[in-house]
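In: Fold the following and give me the result.
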Amino acid sequence: MSDRSFLDWPFFDDRHRDLAASLEAWCDRHLPVDHGDADAACRGLVAALGAGGWLAHTGAGAGERLDIRTLCLIRETLARHDGLADFAFAMQGLGMGAVSLFGTEAQRGWLARTRAGTAIAGFALTEPGAGSDVAQTATTARREGTDWVLEGEKTYISNGGIADLYVVIARTGEGEGAKGLSAFLMPAEAPGLSVAERIEVMAPHPLARLRLDCVRLGEGARIGAAGQGFKVAMTVLDHFRPTVGAAALGFARRALDEALARVARVRPGGGRLADHQIVQGHLADMALKIDAAALLVYRAAWAKDGGAARISREAAMAKLYATEAAQEVIDMAVQLHGGDGVRTGVAVEGLYREIRALRIYEGASDVQRMVIARGLA
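Out: So this is what the prediction gives:
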């Protein structure tokens, strides 16, 4: 088992330590799963995570708050066991984050299903011409009577094609740029919504480009106030960016575990790789990066749980450092495996493919650097 001494840090309460132990036991029984059919695997994982009670942590009822330390612990643990399980869990939270934080009582009715694992959520933010710069969103939502009519395209949408509902950010025109956006809750069966393209990526996940062709939604579809879509999206990301760092942390811990096992086992010339000083230096660097990432991730989560109104800088630091450090840790684990490190089916080869996307989604690394720099002014 990976080093769990970090659970004794003052960031955590006994309930977090109990949860981590329970989830570890659950993962040992249920993970990993077969990734051959990513759609089917994700559907099965959502159902299993719901039945296990883990998805209950992905949404908050009226008057409740999301516990970010819990979300981070769950993502770290799931990622260490199975990257697709982490993805399935994370998207139930990110997809319904806007509803948890800003939704009406009627919209919150969906939370019972997504938390039980009987409905799959998606967050439709990215567009072909608006990735990291949400202010450039081109998808529109116009009023027709009491309805909203949405037109445009969204791309690289996680759970695209298998989700039962999506939160969509669209331009409603209350102002220019970021001031003219609103958020909407869109069921997958809404007429005019179609999957224009399924997107294949290096670590298989359900992703799609969605086309919105005069999608008609009722009056109650808007989440939050008109013109507050940018605030809704950024608040959701503020809550969930530390959890991306936590997922990277889980990948990095697994990579270190695999590397430790490898260097203890391989005996070139009669000695262990682990006995070579240069290898020991690499292992020390890996452990150092992991602990530094964990400190940043759980500091951000602890600050938010402690009542901080915004943790934009802390979340950006956690996401940036943890994902970049995990890439380096995993790369070294591959190197220490030699030729086996690039063989399909070897754990570190899968981790190498899994980690790359985390440096891009929910704000690429250079975007996080800009957020941090603005926070220094």
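In: For the rest of this, base every contact and every neighbour count on C-alpha atoms.
Out: Fine.
In: Going by residue numbers, what spans are strands in the stretch 201-350 of the chain?
Out: 207-217, 222-223 (DSSP state E, counting those that start in this stretch).
In: Please enumerate residues in contact with the shortest one?
Out: Put plainly, it is strand 222-223. Residues outside strand 222-223 that contact it (CA atoms under 8 Å, 6 or more residues apart in numbering): 98-99, 102-104, 182-185.
In: Could you do stretch 342-357 as well?
Out: 83, 202-203, 248, 251, 255, 258, 323, 326-327, 330-331, 333-334, 340-341.
In: so what's the closest residue to E324 other than its chain neighbours up against?
Out: Nearest non-adjacent residue to E324, counting by CA to CA, 6 or more residues apart in numbering: R359, 6.7 Å away. Applying CA under 8 Å, 6+ apart to R359 gives the contacts 320, 323-324, 365.
In: 10 Å - rerun?
Out: With contacts defined as CA atoms under 10 Å, 6 or more residues apart in numbering, the neighbours of R359 are 244-245, 248, 319-324, 326-327, 365-366, 368.
In: if I read this right, E197 contacts L210, doesn't it?
Out: Yes - contact criterion CA atoms under 10 Å: E197 and L210 qualify, at 7.1 Å.
In: Which of the two has more residues huddled nearby?
Out: Neighbours per residue, other CA atoms under 10 Å: of E197 and L210, the larger number sits with L210, 22 against 15.
In: Now the more buried one: closest residue in space, sequence neighbours ignored.
Out: L210's closest residue in space is V195 (CA to CA, 6+ apart), at 4.7 Å.
In: Now show me the structure for the sequence below, then we'll compare the two:
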Amino acid sequence: MRSSTTHLTLPFFDDVHRDLGHRLADWMPQQHVDESDDRRACREWVSLLGDQGWLRYCVPAGKEGTLGGALDKLDSRALVILRETLAFHSPLADFAFAMQGLGSGAITLAGTPAQQAAYLPAVARGEKIAAFALSEPDAGSDAGAMSTSATALEAGWALNGCKTWISNGGIADFYVTFAKTDPDAGTRGITAFIVDASTKGLDSSEHIAVMAPHPLATLKFVHCQLAGAAQLGTLHGGFKLAMQTLDIFRASVAGAALGMARRALAEAVSFAKERKMFGQTLADFQLTQAKLGDMAALVDAAALLTYRAAWMRDHHNEQGERVGSPAGTTAEAEGRRDRTVAAAMAKMTATENAQRVIDMALQMHGGLGVKVGTKVESLYRDIRSLRIYEGATEVQQLIIGKAVLQS
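Out: Model prediction:
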């Protein structure tokens, strides 16, 4: 089944995005990866996506192309198109792609030239698997409550603590890790570090099994010694860096949800046309037509919010101000807020709508819908985590609501 590309004609996209979308839609149906072992499959997807150049959209090109990216900077619309198409065919392929971007995103934003050169080209080629380590057992949405600490040493840092729900945990080559460097300063006392998987004192062996299998683990740091060069970004600037990274990729989460919703709708339409009932097809019943109409509207509503959010981010410069607005102005602050709210709306609406669409598709399949191995059954499991990770729906509601009150 080939994913649709009709949405690429919308004015949100440029020719470079349309070309990308068409090429990926042609390529993806030809790929066949055995996903029975999620860790092995994730490694295989990273290698495959790297070999074919798709991971080049996870990093910027850099000066004279030295960082390996396909475009001059991270492009939200490209990320959305890639994740939507990948998720339509394989949510695990989408996961593998997304984590290469999220896991290296902070290095793109704040890495020194040496750090960027050491990690980003290898990420783009699929030679290094990236991970983003922020969450802890008692610090999920409340990042300021983290207890993992980084203590200054004469020649670097000592990292102690625990991170959990870490995507790519146990298979990553490096972890962008956030730790308290000032335990009494809340979010203002967090600093980011690059921790190679081979670093002594890091244990990533505690794997976490979830309803839609993909690599997750708990990380334990026991006097994990890092060189001073492992610090990423400014001292105590880690929380802002983490939020900036998540903000870039939030619209792409909406893209992934959109891809899963489109696949569920396509499966429902195909099944309705073929399923015979009472001398006619399921598609002949008005109730079925009404359900499909509802599903299509939910998909398109999510799509418009998703593409708008990506377009808005791409039309702001790196400082987050509106194009043409001087830095430090009210227009700059309003532009940054508008962009964040648009991403929150897209993430919330796309994931919630996708859950509804997939549920309706499963219901339409009847007993087959809950049979392990059917596409709608796996989509039902795959979509659920998207309403939680990278900012739960409730967090997006708070971001939107607070902005409405300030307007």
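In: so which pair among the contacts of stretch 342-357 of structure 1 is furthest apart in space?
Out: T323 and D340 (23.6 Å; CA to CA).
In: where's Y156 of structure 1, which helix or strand?
Out: strand 147-158 (DSSP states H and E).
In: how about stretch 332-350 of structure 1: buried residues?
Out: 332-334, 336-337, 341-342, 347-350 (16 or more other CA atoms under 10 Å).
In: quick check, nearest of the residues you listed to G229 of structure 1?
Out: G350 (36.1 Å).
In: That closest one matches what in structure 2?
Out: When structure 2 is aligned by TM-score structural alignment, G350 of structure 1 is paired with S378.
In: same thing with G245 of structure 1?
Out: That one, G245 of structure 1, aligns with A254 by TM-score structural alignment.
In: Which residue ranges of the stretch 151-300 of structure 1 form helices?
Out: 229-265, 277-305 (DSSP state H, counting those that start in this stretch).
In: For the closest residue to G97 of structure 1 other than its chain neighbours, give me its contacts.
Out: Once flanking residues are discounted, G97 of structure 1 sits nearest to V236: 5.6 Å by CA to CA, 6+ apart. Listed by CA under 10 Å, 6+ apart, the contact partners of V236 of structure 1 are 93-102, 230.
In: Am I right that A316 of structure 1 is in contact with R241?
Out: Yes - between A316 of structure 1 and R241 there is a contact under CA under 10 Å: 7.1 Å.
In: Quick check: neighbours shared by these two?
Out: In contact with both A316 of structure 1 and R241: 297, 300, 363, 368, using CA under 10 Å, 6+ apart.
In: Show me what the second one lines up with in structure 2.
Out: Pairing criterion TM-score structural alignment: the partner of A300 of structure 1 within structure 2 is identified as A309.
In: can you check the third one too?
Out: Under the alignment defined by TM-score structural alignment, G363 of structure 1 corresponds to G391 in structure 2.
In: Quick one: residues contacting its match.
Out: Neighbours of G391 of structure 2 in contact, by CA under 10 Å, 6+ apart: 140-141, 246-247, 250, 344, 347-348, 397.
In: now the residues you listed as TSV including distance to D38 of structure 2?
Out: Below are the contacts of G391 of structure 2 laid out as TSV (distance: CA to CA, whole Å):
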residue	distance to D38 of structure 2
G140	24
S141	26
L246	24
D247	27
R250	24
A344	29
K347	25
M348	27
Q397	32
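In: Just the buried ones from these?
Out: Counted by 16+ other CA under 10 Å, the contacts of G391 of structure 2 give 140-141, 246-247, 250, 344, 347-348, 397 as buried.
In: returning to what we had before: which of the contacts of V236 of structure 1 fall within helices?
Out: Within the contacts of V236 of structure 1, residues falling in helices by DSSP state H are 93-95, 97-102, 230.
In: and the two most separated of those residues?
Out: Across these (CA to CA), the longest gap, 18.1 Å, separates G93 and F230.
In: Name the residue in those two with the higher neighbour count.
Out: G93 (29 against 22).
In: The more buried one maps to what in structure 2?
Out: Checking TM-score structural alignment: G93 of structure 1 goes with G101.
In: How about its match: what's its closest non-neighbour residue?
Out: C58 (4.5 Å).
In: Aligned to G369 of structure 2, what sits in structure 1?
Out: Using TM-score structural alignment, G369 of structure 2 pairs with G341 in structure 1.
In: Equivalent analysis for M146 of structure 2, please.
Out: By TM-score structural alignment, M146 of structure 2 lines up with T137.
In: again with Q116 of structure 2
Out: By TM-score structural alignment, Q116 of structure 2 lines up with R108.
In: Against Y298 of structure 1, how distant is that match?
Out: For R108 of structure 1, the distance to Y298 of structure 1 (CA to CA, to the nearest Å) stands at 28 Å.
In: more neighbours, the two?
Out: Legend: neighbour count by other CA under 10 Å for R108 of structure 1 and Y298, higher for Y298 (27 against 20).
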